[in-house]
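Dropping the sequence and predicted coords here.
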Amino acid sequence: MDIFRGQNLIEFSDRFKTDLDCKEYLAQAKWKDGYQCNRCGHGAAQQRRDFSRICNICGHTESAPAGTLFHRVRFGVRKAFFICFEMATTTKSLSASYMGVRFGITEKTARLFMHKVREAMRSSGNHPMDGTVHIDEFVVGGREKGKIGRSYDSKKKKAVCAVQLTEGGKERRMYSMKIDNFSGKEIKKMFDAHIDGTAKMTTDEWRGYWPLAKKYDIEQIPTNGGLNFKALHTMIHQIKSWIRTTYSWVSDFHVERYFDAFCYRLNRSQSKGTIFNNLIVRMVKADKIYQKEIICS
């Protein structure tokens, strides 16, 4: 498969001139390891001009977008590819209203598809962080009268962030996830999902980490005005500013999708050349998601 590399929009536009170009790319990603009919399980098929496959045994026809997050995209696969390219490679924030105007679709349609893309950006959890990891909790939301900092009864969205550091103390990888409260039970979700048991973790002196210190290698130190967690607090500030300046407000239902999108781009900042292909492969392999799972009820 000749994968697309780089962030050049002109080169991208030249590579994907039509929907057929995009379907060919999808077909190569989808059946890279071989075809198997999803109806009878047979492993041989004929290819049609639109790069769909017809099973040699049962005659079932499967299109390249079928079974992927591009399935039934009504505004065209090419526009969907361009949205993926923008979301994967840009260093700027992208709102649904902006994307709607940019690609000639409605804001609602743009928002729904962008949520599908964010689903594909979610970490698999197969590569937990090791080495030196700093962890802290934070809240997303505007000011609340009488509420300062962490509070169990706050209406703000609660989250925990973990950053893996390089030997020089710079951020290497980060993950952020929504939690219901600041208890050890909730914070442990981050440990289970993204942190290797061998990691040496450093946190502030919040008591929610006390139960976890019995199982994990955790050192609790004073924040020293944030100086002891400079890289971690910088990342938390960036993710909060990104949400506030681009979206103004996000629902509790969707906030984790925005965390996933932010972390996905940051964690692949050293491999931007292949980030678009990585996202397309994720869109192909991701589980099907229905509109009712995206729309907040």
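Good, I have the coordinates.

Please make it C-alpha for all contacts and neighbour counts, starting now.
Fine.

Show me which helix runs longest in the chain.
Looking across the chain with DSSP state H, the single longest helix is helix 230-247.

what's near enough to touch residue 5?
By C-alpha atoms under 8 Å, 6 or more residues apart in numbering, the contact list for residue 5 reads 273-277.

What separation is there between it and residue 281?
14 Å (C-alpha to C-alpha, to the nearest Å).

residue boundaries of the helices in the stretch 101-250 of the chain?
Applying DSSP state H, counting those that start in this stretch to the stretch 101-250 of the chain gives helices spanning 107-120, 184-194, 230-247.

same for the shortest one, what does it pack against?
Taking 3 or more C-alpha pairs under 8 Å, 6 or more residues apart in numbering; DSSP states H and E as the contact definition, the neighbouring helices and strands of helix 184-194 are strand 157-165, strand 171-178.

before we move on, the earlier item: of all the contacts of residue 5, which comes closest to residue 215?
residue 275 (35.8 Å; C-alpha to C-alpha).

SS state for the nearest residue to the closest one once chain neighbours are set aside?
Distances taken as C-alpha to C-alpha, 6 or more residues apart in numbering place residue 88 nearest to residue 275, at 6.4 Å, with adjacent residues excluded. Put simply, residue 88 is helix when judged by DSSP: H, G, I helix; E, B strand; the rest coil.

Comparison target below:
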Amino acid sequence: MEIFEGQNILNFIKELPNDEACKAYLAKIKWQDGFACMKCGHSKGCEKSGYNYHCYTCHHVESATANTLFHKVKFGLQKAFCIVFEMSTSSKSVSSIQMGKRFNIRQGTAWYFMQKVRKAMESSQKYPLSELVHVDEFTVGGKEEGKQGRSYDSKKKKAVIAVELNKKHQIKRVYVKSINDYSAKSLTPIFEEHISEKAQIVTDKWRGYEPLKEKYNIEQKLSNQGKNFKELHIVIMQLKSWLRAIPTHVSKWHIQAYFDEFCFRINRSQFKQRIFHKTIERMINAKPLYHKNIKQTLSV
């Protein structure tokens, strides 16, 4: 089976028209490098009907969805694939309310599966930003009226963003991380997880970055109301606009998952032809995610 490429939904439905075709797609990716039994680890076995694999050693029969983020999807694989397609190929994704209406499933069911997709969209942290990197903090919900500078409103969700620019100051990659406050301790993780020590980093004059200069090449300069960080603030506005379009509240417990989804799409804007396939690959390689692993609060 050929891997799916492109963003044309008619071609998508034509190539993956039913649950059986979707299961075949999963099986091909899951066992493309050979079979390894999830129970005993042995590689001797044979493929059975229904895209299952039978282990000769322990006789365990493994399905294409087992031990993946598609484990126990109860509303059908084609609908699940359609949700992945919508989330990965569209520029702003779709809320779980809209997904539920579009595919005739409960909003909560749609939200839960979308959290699985977002789990697959987490950064691997294997490719740190290494060129010119602008870093700043912001709050989700906009600035407080009548105030300037950093918001300390406990109701607002605080975040730090790192944007890598090329020599023409075009945006290459973006990472956003939720933080509890603006201290050096809270700012450090985005540097450790996403920024190379070799990168040329530019921030504003906030004192929270001072301790990080011991390890990173950081230049601090005045923000000048955002004019010195124009590209970075464009990305922040795009992120805020997307979050504002979500019709209900996004809790602080889940905001990082939405940041990951946003960054996943923007970082692959030059590779949209295969973004759906790459997302499916990630969902197959990831471990199952159960309700108990997700803090259940009001969210979409």
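Okay, I see it. In this text the structure is predicted, and so the values were computed from the model without any measurement.

So which of the helices and strands packed on helix 184-194 of the first structure is nearest residue 12 of the first structure?
If you check each of these against residue 12 of the first structure by C-alpha to C-alpha, strand 171-178 wins as the nearest, at 27.4 Å.

so how far does the closest one sit from its counterpart in the second structure?
Compared with the second structure after fitting, strand 171-178 of the first structure has a mean deviation of 0.4 Å; criterion: mean C-alpha distance after the TM-score superposition for the first structure.

got a list of contacts for that strand?
129, 157-166, 190, 194, 231-232, 255-256, 259-260, 263, 266-267.

Strands along the first structure, start to end?
Taking DSSP state E, the strands of the first structure run over residues 45-47, 53-55, 61-62, 132-140, 157-165, 171-178, 200-203, 218-220.

The shortest one vs the second structure, mean deviation?
It stands for strand 61-62 of the first structure. In the superposition against the second structure, strand 61-62 of the first structure averages 0.4 Å from its aligned positions (mean C-alpha distance after the TM-score superposition for the first structure).

which residues touch the residue lying closest to residue 240 of the first structure once chain neighbours are set aside?
Sequence neighbours aside, residue 140 is the residue nearest to residue 240 of the first structure in space, at 6.5 Å (criterion: C-alpha to C-alpha, 6+ apart). Contacts for residue 140 of the first structure were tallied using C-alpha under 8 Å, 6+ apart; they are 156-159, 240.

same check, this time on residue 10 of the second structure
Contacts of residue 10 of the second structure by C-alpha under 8 Å, 6+ apart: none found.

how near is the alignment partner in the first structure of it to residue 19 of the first structure?
Matched by TM-score structural alignment, residue 10 of the second structure corresponds to residue 10 in the first structure. Relative to residue 19 of the first structure, residue 10 of the first structure is positioned 17 Å away (C-alpha to C-alpha).

quick one on the thing from earlier: the match of residue 10 of the second structure and residue 17 of the first structure, how far apart?
Between residue 10 of the first structure and residue 17 of the first structure the distance is 11 Å, computed by C-alpha to C-alpha.

Now stretch 35-45 of the second structure: buried residues?
By 16 or more other C-alpha atoms under 10 Å, the buried positions in stretch 35-45 of the second structure come out as 35-37, 45.

quick one: furthest residue from the center of the first structure?
The centre of the first structure is farthest from one residue, residue 57, which by C-alpha atoms, centre = their mean lies 38.4 Å away.

Many thanks, we can stop here.
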